[in-house]
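# sequence unavailable; structure follows:
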């Protein structure tokens, strides 16, 4: 089952993105390199709980 997760910027700690993930296929926390409009650069965004 796919669940909704929130991605937070590792630099400014703001929660900028939401995405869906399958917890059976990806049990660990996901991280993407995405653009943060507050930092004005591409930063790593990690899954928050």
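Perfect, thanks for sending it. Please read these numbers as outputs of a predicted model, since none were measured by experiment.

# contacts, neighbours, all on C-alpha from now
Noted.

# quick check: closest non-adjacent residue to the most centrally placed residue in the chain.
For the chain, residue 7 is the residue whose C-alpha lies nearest the centre (C-alpha atoms, centre = their mean; 2.3 Å). Closest residue to residue 7 apart from its sequence neighbours, by C-alpha to C-alpha, 6 or more residues apart in numbering: residue 47 at 4.5 Å.

# okay, one more to line up with it:
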């Protein structure tokens, strides 16, 4: 089958501070958000400041692979 040519992609954003502290088990989990991005306008990795419910503060959430 042909590859889909949708412009909008579904991406997963993960908290960067929780992912780094995963070995410490300081937080009970890793905060993740699901959003969409436009493939043509943002070809690189997406990073947004979102609220992390495990860190109890706003942190940078970066795009991860599915």
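Received the coordinates, thanks. These numbers come from a predicted model, not from an experiment.

# so what does the residue nearest to the centre of structure 1 match up with in structure 2?
Using TM-score structural alignment, the equivalent of residue 7 of structure 1 in structure 2 is residue 13.

# what helix or strand is its match located in?
strand 8-15 (DSSP states H and E).

# beyond that strand, next helix or strand please.
helix 16-20.

# picking up where we left off before, ok, average deviation of the strand holding residue 13 of structure 2 from structure 1?
Compared with structure 1 after the fit, strand 8-15 of structure 2 shows a mean deviation of 0.3 Å (mean C-alpha distance after the TM-score superposition for structure 1).

# name all residues that make contact with residue 17 of structure 1.
Contact analysis of residue 17 of structure 1 by C-alpha atoms under 8 Å, 6 or more residues apart in numbering lists 6-8.

# quick check, nearest of the residues you listed to residue 31 of structure 1?
Ranked by distance to residue 31 of structure 1 (C-alpha to C-alpha), the contacts of residue 17 of structure 1 are led by residue 7 at 7.7 Å.

# how much space between that closest one and residue 38 of structure 1?
Note on residue 7 of structure 1: its distance to residue 38 of structure 1, by C-alpha to C-alpha, to the nearest Å, is 14 Å.

# where do the strands sit along structure 1?
Remark: strands assigned in structure 1 by DSSP state E are 2-9, 15-22, 31-36, 41-48.

# hmm, back to that, aligned partner of the residue nearest to residue 7 of structure 1 in structure 2?
Alignment note: residue 47 of structure 1 maps to residue 63 in structure 2; criterion TM-score structural alignment.
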